[in-house]
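Peer 1: mind folding the following:
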Amino acid sequence: MRTFKEIFEEYGADYQKTIARFMGNEKMYMKFLGMLFQDPSMEKLGQALKDKDYGEAFTAAHTLKGVTANMGLTPLFDRVCAIVEPLRLGEAREDYPDMYREIEDEFHRVEGLRDELSEVI
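Peer 2: All right, here's what the predicted structure looks like:
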């Protein structure tokens, strides 16, 4: 059976730095990871992009950026960062729907990560 660390690192996250933020407590990390799926920022980002409300989209994306950075979810963080800067500048871009789909896909990967990690805790 793979360990929490192995699963986490296979996802593309830095185990040492991330778990250190949670005082070395994997169970505490899992509690906070679960809260990510209760946060409305993903939904708000998607709706704001549909509405072309780039200010609201920026706010939601910036929140996701901070949360994913703190959670050490590097692949998701990278995808969120790609949308944050053009939104910060208020750019109206045609590729926002594609960028959002990439974020959604990665978000679903994190759901799988959560499930895998839950099995070893």
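
Peer 1: when you work out contacts or count neighbours from here on, use the C-alpha atoms and nothing else.
Peer 2: Will do.

Peer 1: all helices in this protein, in order from the N-terminus.
Peer 2: With helices called from DSSP state H, the chain shows them at 4-11, 15-21, 26-36, 41-50, 54-70, 74-88, 96-120.

Peer 1: packing partners for the longest one?
Peer 2: Helix 96-120 is packed against helix 4-11, helix 26-36, helix 41-50, helix 74-88, with contacts defined by 3 or more Cα pairs under 8 Å, 6 or more residues apart in numbering; DSSP states H and E.

Peer 1: any idea how far the nearest residue to Thr18 once chain neighbours are set aside is from Glu9?
Peer 2: Leaving aside its chain neighbours, Thr18 sits nearest to Gly72 (5.3 Å; criterion: Cα to Cα, 6 or more residues apart in numbering). Separation of Gly72 from Glu9 (Cα to Cα, to the nearest Å): 10 Å.

Peer 1: same drill for those two, tell me which one is more crowded.
Peer 2: Between Gly72 and Glu9, Gly72 has the larger neighbour count (other Cα atoms under 10 Å), namely 21 against 14.

Peer 1: now the second one, please; I'll put the structures next to each other:
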Amino acid sequence: MEIRNVYEELGQENYSAVKDRFCGNENLLAKFVVKFLQDPTFQNLEGSVNEGDRQGIEMNAHTLKGVAGNLGFCILQSVCADLVDCIRSGNDDQIPELFERVKNTYTNIIHVIEKLD
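Peer 2: The predicted structure is shown next:
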């Protein structure tokens, strides 16, 4: 699978814009997308959720939102933003549901990235 196909399979319609962020260099984009597999932010977020650490949840969800946005993973960016907003507005009862959405979206992205050549 090529990098363009990752974005197509994920239903991201912004491939050209993302590629432009990397000066049109698909190899450079692919390098950073593969590095996403080693990024510890999701695991840190999951740990914060399991520990009930509101500050950790906010920080890690915000960080993951930024990384997702930079790589053009707009759906992940959006669900992370919802989780950040939930924490900031004090709606702690929504954390489990929103984290589950983040987790499902993240897991899907990881499975697709792992198909890269």
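
Peer 1: overall similarity of the pair, as a TM-score.
Peer 2: Superposed pair, TM-score by TM-score structural alignment, normalised by the length of the second structure: 0.86. Supporting alignment: 116 aligned residues with a Cα RMSD of 1.9 Å.

Peer 1: you'd agree Leu29 of the second structure is up against Asp20?
Peer 2: No. With contact defined as Cα atoms under 8 Å, Leu29 of the second structure does not count as touching Asp20 (9.4 Å).

Peer 1: which of those two has more neighbours?
Peer 2: Taking neighbours as other Cα under 10 Å, Leu29 of the second structure and Asp20 compare with Leu29 leading, 20 against 12.

Peer 1: what about the closest residue to the more buried one other than its chain neighbours, how many residues close to it?
Peer 2: In space, and not counting its chain neighbours, Leu29 of the second structure is closest to Phe22: 6.0 Å by Cα to Cα, 6+ apart. Number of residues near Phe22 of the second structure (other Cα under 10 Å) recorded here: 16.

Peer 1: do Asp117 of the second structure as well
Peer 2: Asp117 of the second structure has 8 neighbouring residues, counting by other Cα under 10 Å.

Peer 1: over to Gly24 of the second structure?
Peer 2: Gly24 of the second structure has 13 neighbouring residues, counting by other Cα under 10 Å.

Peer 1: same question, Glu10 of the first structure
Peer 2: Other residues near Glu10 of the first structure number 12, with proximity taken as other Cα under 10 Å.

Peer 1: what does Gln38 of the first structure give?
Peer 2: Neighbour count of Gln38 of the first structure, defined by other Cα under 10 Å: 9.

Peer 1: just Val18 of the second structure next, same as before
Peer 2: Using other Cα under 10 Å, Val18 of the second structure is surrounded by 20 other residues.

Peer 1: which ones are touching it?
Peer 2: Contacts here follow Cα atoms under 8 Å, 6 or more residues apart in numbering; on that basis Val18 of the second structure touches Asn70, Leu71, Gly72.

Peer 1: same check, this time on Arg21 of the first structure
Peer 2: By Cα under 8 Å, 6+ apart, the contact list for Arg21 of the first structure reads Asn70.

Peer 1: what's the counterpart of Leu87 of the second structure in the first structure?
Peer 2: Slight slip there: residue 87 of the second structure is Ile, not Leu. Matched by TM-score structural alignment, Ile87 of the second structure corresponds to Leu87 in the first structure.
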